[in-house]
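> sequence? don't have it. structure:
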């Protein structure tokens, strides 16, 4: 298998539990980059939340790319947008209506800011803002213009609150938007991430690979959680599930590697790249 592109999730995949890239994983990806293989983050994060890690891998410039907001945006690392699948003011009003079905917070994101209507900012919101280098703006609905567009929304709360909320949501909710979970965090919190129905990591990787002239069977994907599922539903990608991945990914994987705290990406790339030399 000739690899032309590696697309990797960040949290729980590329990054360790304390949000670092291990030295072995760093060396493996730097080597892949030197071999001419495109290394592309495929994350729920915005661009400011991925750039510091790409800098560690010596990946920069307009000829490198990032898949962001779970596929809601594909950008060059210089900021130019290639693909954008937005949500609208009307979507926001509907999401606020559904928020009433549970004890959950709702926040929503543009490329540059987190927005919330909760003036008592939760620890979840503060942590996400710090993690992604994004400022928080508190706005009431009347303060938001009707032409407002955003990329992703998140319902967040404790794991039990999100479980109850999900059970209260009607079928039509899941038919209208692309929804996923990034998994229960170290704080014991969980999220339901909401994107435009046509936005997904899997589709964004397909579109970027096509743009770069790569075949799908030249793409390796790494993931661990529900928001990575669309990558694993493409039978042409070579799919690597982390050792800490959910069962839905492991069942679809071509390879199950070690977990993210045990150099899982480095371990897998050694196997894959050695097999093609």
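Thanks, I have the structure now. Model, not experiment: these values are computed from the prediction.
> make it CA atoms for all contacts and neighbour counts henceforth
Will do.
> quick one: contacts for residue 24?
263, 266 (CA atoms under 8 Å, 6 or more residues apart in numbering).
> tell me which element it is part of?
According to DSSP states H and E, residue 24 maps onto helix 23-34.
> which elements pack onto the following helix or strand past that helix?
Moving toward the C-terminus from helix 23-34, the next helix or strand (DSSP H and E) is strand 38-41. Packed against strand 38-41 by the contact rule (3 or more CA pairs under 8 Å, 6 or more residues apart in numbering; DSSP states H and E) you find strand 5-8, helix 23-34, strand 65-68.
> quick revisit: buried set for the helix holding residue 24?
For helix 23-34, a neighbour-count test (16 or more other CA atoms under 10 Å) marks 25, 26, 28, 29, 30, 32, 33 as buried.
> swap in stretch 8-27?
8-16, 21-22, 25-26.
> for the buried residues of helix 23-34, give me JSON lines that also has distance to residue 135.
Shown next, in JSON lines, are the buried residues of helix 23-34 (distance: CA to CA, whole Å):
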{"residue": "25", "distance to residue 135": "30"}
{"residue": "26", "distance to residue 135": "28"}
{"residue": "28", "distance to residue 135": "33"}
{"residue": "29", "distance to residue 135": "30"}
{"residue": "30", "distance to residue 135": "31"}
{"residue": "32", "distance to residue 135": "34"}
{"residue": "33", "distance to residue 135": "32"}
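> ranges for the helices of the stretch 1-150 of the chain?
Secondary structure of the stretch 1-150 of the chain (DSSP state H, counting those that start in this stretch): helices located at 23-34, 47-56, 89-99, 123-132.
> can you list the ones you listed in a markdown table and add distance to residue 162?
Converted to a markdown table, those look like this (distance: least, CA to CA, whole Å):
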| stretch | distance to residue 162 |
| --- | --- |
| helix 23-34 | 33 |
| helix 47-56 | 24 |
| helix 89-99 | 11 |
| helix 123-132 | 13 |
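> out of those helices, which gets nearest to residue 234?
Set against residue 234 and scored by CA to CA, the helices of the stretch 1-150 of the chain come closest in helix 23-34, at 22.6 Å.
> next one: that closest one to chain centre, how far?
The chain centre lies 21 Å from the centre of helix 23-34; the measure is CA atoms, centre = their mean, to the nearest Å.
> same question for stretch 65-82.
On the basis of CA atoms, centre = their mean, stretch 65-82 sits 11 Å off its chain's mean C-alpha point.
> ditto for stretch 113-127
19 Å.
> buried residues in it?
So stretch 113-127, judged by 16+ other CA under 10 Å, has buried residues 113, 114, 115, 116, 117, 124, 125.
> and the gap between the last one and residue 26?
Applying CA to CA, to the nearest Å, one obtains 29 Å for the distance of residue 125 from residue 26.
> let's bring in a second one:
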């Protein structure tokens, strides 16, 4: 039985205006009130999705979100951490050294802010986040050594992102799960971390498995959760890799694709 609905955000649950449509909101609220878990699964930190949590009223004691693309499983209400996998400054330095040689931008996501490594030039990542989390411009030497980090991102034109990924040295590939979340954003997660891992940890907390999961996605960072879910749903606007991995396809993100499939599956 499907007990849990996992939702990627950009270009899946959110439309092109980065909003949850009225129909998606209505259907998800109805299912949540009926007892289904509704889990936002995102690369962003929890603070950057609180407005969406409030809109969907995902504020019950057992409501959680998957953030940092599976690296952090956190309660929506008290922000208690159920599971977490992080990066050290020493690991980030592997990326820093490669970026210094090949000249690509890096932003490092800490527990409460994003550190933009300005030695490589300011990326457009702060503009993309649009005030959802605070940023600090630093040189690598000033990156706090006593903190751990959720992930590192490289925000750049699609061609730069593609070239960056293609040329990564072995030590970076061994220490990170490297995946694009859109053509212009390459994400460096802790090795072994993906959305399916976080969802498995969450469902295990409730004595369930990924066989109880329905997941929606559109990009490569959604791949593992769509493969692992009992029902993996690709958006019409998804990349070919995701459509191939999914069980079914729904309408695009601007045509309430999430709501359309949920209404059909749950006979609403």
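Cool, got the structure. All of these numbers come straight from a predicted model, not from anything done at the bench.
> circling back to that earlier point, mind putting the buried residues of stretch 8-27 of structure 1 in TSV, distance to residue 62 of structure 1 included?
Converted to TSV, these look like this (distance: CA to CA, whole Å):
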residue	distance to residue 62 of structure 1
8	19
9	20
10	21
11	24
12	27
13	25
14	22
15	24
16	27
21	23
22	26
25	24
26	21
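> for the stretch 151-268 of structure 2, what spans make up the helices?
Going by DSSP H, counting those that start in this stretch, the stretch 151-268 of structure 2 shows helices at 158-166, 170-175, 195-205, 223-228, 240-245, 257-265.
> hey, which of these is tucked in deepest?
Most buried of the helices of the stretch 151-268 of structure 2, by mean neighbour count (mean count of other CA atoms under 10 Å): helix 223-228, with a mean of 23.
> other SSEs contacting it?
Under the contact definition 3+ CA pairs under 8 Å, 6+ apart, helix 223-228 of structure 2 sits against helix 195-205, strand 213-217, strand 231-234, helix 240-245.
> of those, which is nearest residue 76 of structure 2?
Closest among these, using CA to CA: helix 195-205, at 12.7 Å.
> matching residues in structure 1 for the closest one?
Using TM-score structural alignment, helix 195-205 of structure 2 lines up with residues 201-211 of structure 1.
> average gap between the matching stretch and structure 2?
By mean CA distance after the TM-score superposition for structure 1, the fitted stretch 201-211 of structure 1 averages 0.8 Å away from its aligned residues in structure 2.
> which residues does that stretch contact?
Residues contacting stretch 201-211 of structure 1 (CA under 8 Å, 6+ apart): 5, 7, 42-43, 67, 70-74, 215-216, 219, 227-234.
> from those residues, which would you call buried?
Taking 16+ other CA under 10 Å as the criterion, what is buried in these is 5, 7, 42-43, 67, 70-74, 215-216, 219, 227-232, 234.
> just so I know, which of the helices of the stretch 1-150 of structure 1 lies nearest residue 276 of structure 1?
helix 23-34 (12.5 Å).
> quick one: that closest one to structure 2 mean distance?
Counting by mean CA distance after the TM-score superposition for structure 1, helix 23-34 of structure 1 comes out at 0.8 Å.
> other residues contacting stretch 244-252 of structure 2?
Residues contacting stretch 244-252 of structure 2 (CA under 8 Å, 6+ apart): 12, 223, 226-227, 231-237, 243, 257-258, 260-261.
> that one corresponds to what range in structure 1?
By TM-score structural alignment, stretch 244-252 of structure 2 lines up with residues 251-259 in structure 1.
> do me a favour and get the end-to-end distance for that stretch?
Start-to-end span of stretch 251-259 of structure 1 (CA to CA) is 16 Å.
> wait, residue 28 of structure 2 touches residue 37, no?
No - using CA atoms under 8 Å, residue 28 of structure 2 makes no contact with residue 37, being 9.5 Å away.
> picking that back up, out of the helices and strands packed on strand 38-41 of structure 1, flag the one nearest residue 59 of structure 1.
Residue 59 of structure 1 lies closest, by CA to CA, to one member of these: helix 23-34, at 7.8 Å.
> about what we covered before: out of the helices and strands packed on helix 223-228 of structure 2, flag the one nearest residue 181 of structure 2.
strand 213-217 (10.6 Å).
> mean shift of the closest one relative to structure 1?
Mean deviation for strand 213-217 of structure 2: 0.6 Å (mean CA distance after the TM-score superposition for structure 1).
> other SSEs contacting that strand?
With contacts defined as 3+ CA pairs under 8 Å, 6+ apart, strand 213-217 of structure 2 has these neighbours: strand 4-8, helix 223-228, strand 231-234.
> which outside residues touch that strand?
Counting by CA under 8 Å, 6+ apart, 2-8, 12, 222-223, 225-226, 229-235, 238, 242, 258 sit against strand 213-217 of structure 2.
> switch to 6 Å and redo it
2, 4-8, 12, 226, 229-234 (CA atoms under 6 Å, 6 or more residues apart in numbering).
> cool, and stretch 142-155 of structure 2?
Contacts for stretch 142-155 of structure 2 (CA under 6 Å, 6+ apart): 86-89, 105-110, 123, 125, 184-189.
> to residue 79 of structure 1, which of the helices of the stretch 1-150 of structure 1 lies closest?
Nearest to residue 79 of structure 1 among these is helix 47-56 (7.9 Å), distances taken as CA to CA.
> so what's the gap between that closest one and the chain middle?
Worked out by CA atoms, centre = their mean, helix 47-56 of structure 1 lies 13 Å from the chain centre.
> what's the angle from it to helix 23-34?
90 degrees (axes from the mean of the first three to the mean of the last three CA atoms, to 10 degrees).
> now helix 47-56 of structure 1 on structure 2. Mean distance?
Relative to structure 2, helix 47-56 of structure 1 is 1.1 Å off (mean CA distance after the TM-score superposition for structure 1).
> the match of stretch 244-252 of structure 2: how far from the chain's middle?
18 Å.
> one more: stretch 68-79 of structure 2?
11 Å.
> with stretch 232-244 of structure 2 instead?
With CA atoms, centre = their mean, you get 16 Å for stretch 232-244 of structure 2.
> endpoints of that stretch, how far apart?
End residues of stretch 232-244 of structure 2 are separated by 10 Å (CA to CA).
> next: stretch 71-91 of structure 2.
15 Å.
> who's in contact with it?
59, 63, 64, 65, 66, 145, 148, 149, 150, 190, 193.
> out of those residues, which are buried?
63, 64, 65, 66, 148, 149, 150, 190, 193.
> any idea which of these is closest to residue 52 of structure 2?
Distances from residue 52 of structure 2 to those, taken by CA to CA, are shortest for residue 65, at 10.9 Å.
> thank you, goodbye.
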